[in-house]
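Visitor: when you get a sec, could you give me coordinates for this:
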Amino acid sequence: MRPVMARMLAALFALSLAIACLALPGKAHANVTCSVTSATIAFGTSSTGTGSIAYSCNSSDIGGDNFTLCGLLGTPGSGTTAAPKMTSGAYSMNFNLYTNSARTTAWTTSTMITGAVTMPASLGGSTVTGSIPFYGTIPGGQAPASGTYNATFSGTILGVVEGGTCNQTYNNILVLVFTGASTSLTASAMVPSNCTVIAGTALSLGAVLATASSVSGNTTIMVNCTLATPYYLGLSPSNNSTTGAGVLTGTGGNTDHPAYQLRSVSTTGPVWGNTATASSVGNGVAGTGTAATQTITAYATLSSANVTPDSYSDTVTVNVNY
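Guide: Model prediction:
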């Protein structure tokens, strides 16, 4: 009887040891707190941009855990998630956000961006900072006014990927707590003022009799400026007259210089000179950009043609100030 009892006690003892081993605690997983430090995309003056959700994750435990953070886009202040708008006063501009650098997958309230995080193993805890990138484009074919444009997405979420979804809680071994998990994401772009100017055909007074007076002609100037951009045009003859009072020059040794006057509106309208600046029309002509080509007529009047018969010409410089 005694040997049998001994074997039974040994078996019970082994079983109790096995149960005790199963009950021992495993690795201590980190309690992690993550927060959003910024969420922005700035296009500057470009039609493409790269933004990011910047985060900071702190472990108060041993650490050494791996997890994947994710971001879901919030609700745009203007437009829709598929076609949000940036605004500048009364003007707006469409743009798009994407999860990938190829800009083929739109970032939305249900399509997430992701970023892997590893908390280093440390007895005193650890802190990891990083960012999750996203990408943006401003489609062409728009003609926005110059200015600084902004947009805000409220309720943009920082979460963790679990089960293929982006959640704001994570309870599978690793405990994550999010602060500032629902935040505002801002987008900005700058549209600079810009103008181009093209002179039309040469202003020709034609063949003029020596006895003629007050001979006049006109030509056009084409200006294209950014929408709502104020501009001021000045005309400067080759003699640099600020009042638009130029002189024509003949050929060869001809020293005659018939005088002419540049004018706006009509052949008897205001003189058109070159005192305009970026903020004042001076004696020039003012306009406001429409993002389309605008045509402005310039006039010239020759007071007297009583000069040596010849072909006379001058070069007038068109200055656009904006």
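Visitor: rest of the way, CA atoms for contacts and neighbours
Guide: Fine.
Visitor: any idea how far apart the tips of stretch 252-263 sit?
Guide: For stretch 252-263, the first-to-last residue distance is 29 Å (Cα to Cα, to the nearest Å).
Visitor: my bad, should have said stretch 244-251
Guide: One end of stretch 244-251 sits 22 Å from the other (Cα to Cα).
Visitor: gap between that stretch and the chain center?
Guide: Centroid separation for stretch 244-251 versus its chain: 47 Å, with Cα atoms, centre = their mean, to the nearest Å.
Visitor: who's in contact with it?
Guide: With Cα atoms under 8 Å, 6 or more residues apart in numbering as the test, stretch 244-251 has contacts from 235-239, 255-263, 271-274, 310-314.
Visitor: now the buried members of those.
Guide: 235-237, 256-258, 260-263, 271-274, 312-313 (16 or more other Cα atoms under 10 Å).
Visitor: from the residues you listed, which land in strands?
Guide: 235-236, 260-263 (DSSP state E).
Visitor: okay if I get these as TSV plus distance to Leu17?
Guide: As requested, those are arranged in TSV below (distance: Cα to Cα, whole Å):
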residue	distance to Leu17
Leu235	101
Ser236	103
Tyr260	114
Gln261	112
Leu262	108
Arg263	108
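Visitor: here is a second sequence; please produce its structure as well for comparison:
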Amino acid sequence: MSFLTRTLQALRLPLLCALLWWLPAGSAQAAVSCTATMTALAFGTVELVNGSTASPTTATLNYTCTNDSNSAVEQVRVCFNIGDGNEGLGNFNPRVMENTAGNQLRFQLYQATSGTIWGSNGNAIVPNPFVATMSIPRRTTAGGLGRVTGVATMRGELLPLQGTVPPGTYQDNFAGDHTSITLTRSTSAMPTTCDTIQPGKFGFMVTATVAKSCLVTADPLNFGTVNGLPGAADTDQASTISVTCTTPTAYTVALTPSNNSTTGAGTMTPTGGVPGNTDTVPYRLYRNAARSNVWGNVTGTNTVAGTGNGAAQALTVYGRVLGASTNVRPDSYRDVVTVSVTY
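Guide: This next block holds a predicted model:
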């Protein structure tokens, strides 16, 4: 038993000596490190059916770089790299958010107010990370690390012409390996590359909520010149209402003349061309060319329904001046019809 004990002790001695040989005898080699955080980029609630897009929004990068050398000022070039995001895998220009159904909303990230896309080293599609250069002072005699802090702005923009994107909540998560920090340091000239990968990340979220929305426009319904004598024939004309709603938003369109008729039966009044004229011209609005189905404002009874697809949908309004009931003075007559879209 004593022999085995001596043998084990003898084996330990060379290992102990080797460990002691590797302990540093003086100050450690200079090391520079950088950390960063990025705030969330939130577009909020956006309406896209009019073909435009939301206003640009911004996020803020805060970074800190330290130097633990007590003898040298470090010249440092730091690159803050951004990739494609968890939901936008493989999409860099543009980047994309997704909702839970897999629908995509396109966006892009830029550096401050410039047109430079915020990318990453080695990415052929978006190769430009945000770069910061700095001189980091040496460590103080009291042991405090040399330190430089900074702030940078990231700008996000939604791409235009995304009216077909369905309503919902969209996101792209840049946590994990979708961001990185690389740097190169020198005690002489400022480096021109960023080669050393830092352990820290600066993950952030990009979010937007696409709202249900509709846009409506209407062309005038012009009957032209009509016969104002009793027993005259009816005068028919048509017009177009264009409704653009998000996909797949159900909607109804109601028409209400200025007299608040619920059945599309209005009257045009003189525009003032003939002093003292109080005559009126009756008309009615219809949903079909045969003018058998009136177009009013009783939902489900005499309104028109549709489902949005993100594009303009044309609806025809069929109008008729009732000639048999006319007996009016020559003049110009006019009425205003309110178009209401419920969705």
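Visitor: buried residues in the top strand by length along the second structure?
Guide: In the second structure, taking DSSP E as the definition, the longest strand is strand 146-158. Using 16+ other Cα under 10 Å as the test for burial, strand 146-158 of the second structure gives 146-147, 153-158.
Visitor: the residue positioned nearest the centre of the first structure and Asn150 of the first structure: what is the separation?
Guide: By Cα atoms, centre = their mean, the first structure has its centre lying nearest to Ala189, at 2.7 Å. For Ala189 of the first structure, the distance to Asn150 of the first structure equals 7 Å [Cα to Cα].
Visitor: who touches both of those two?
Guide: In contact with both Ala189 of the first structure and Asn150: Met86, using Cα under 8 Å, 6+ apart.
Visitor: can you tell me what Val131 of the second structure aligns to in the first structure?
Guide: In the first structure, Val131 of the second structure lines up with Thr114, judged by TM-score structural alignment.
Visitor: for burial, what's the neighbour tally of Thr201 of the first structure?
Guide: Around Thr201 of the first structure there are 10 other residues, counting by other Cα atoms under 10 Å.
Visitor: my guess is it contacts Gly217. True?
Guide: No: with contact defined as Cα atoms under 8 Å, Thr201 of the first structure and Gly217 do not form a contacting pair (11.7 Å).
Visitor: need the three-state assignment for Leu13 of the second structure.
Guide: helix (DSSP: H, G, I helix; E, B strand; the rest coil).
Visitor: give me the neighbour count for it.
Guide: 10.
Visitor: just Val318 of the first structure next, same as before
Guide: Neighbours of Val318 of the first structure using other Cα under 10 Å come to 17.
Visitor: aligned partner of it in the second structure?
Guide: Val318 of the first structure maps onto Thr338 in the second structure, by TM-score structural alignment.
Visitor: cool, Thr48 of the first structure as well?
Guide: Per TM-score structural alignment, Thr48 of the first structure is aligned with Pro56.
Visitor: tell me who's in contact with that match.
Guide: By Cα under 8 Å, 6+ apart, Pro56 of the second structure lies in contact with 43, 155-158.
Visitor: rerun at 10 Å
Guide: Pro56 of the second structure makes contact with 42-43, 108-109, 155-158 under the criterion Cα atoms under 10 Å, 6 or more residues apart in numbering.
Visitor: again with Arg329 of the second structure
Guide: 228-229, 270, 274, 277-281.
Visitor: how much space between it and Arg12 of the second structure?
Guide: Applying Cα to Cα to Arg329 of the second structure and Arg12 of the second structure gives a distance of 121 Å.
Visitor: just the strands from the stretch 201-343 of the second structure, written as ranges.
Guide: Counting by DSSP state E, counting those that start in this stretch, the stretch 201-343 of the second structure has strands at residues 205-210, 214-218, 235-245, 250-256, 265-270, 281-286, 304-307, 312-321, 333-334, 338-342.
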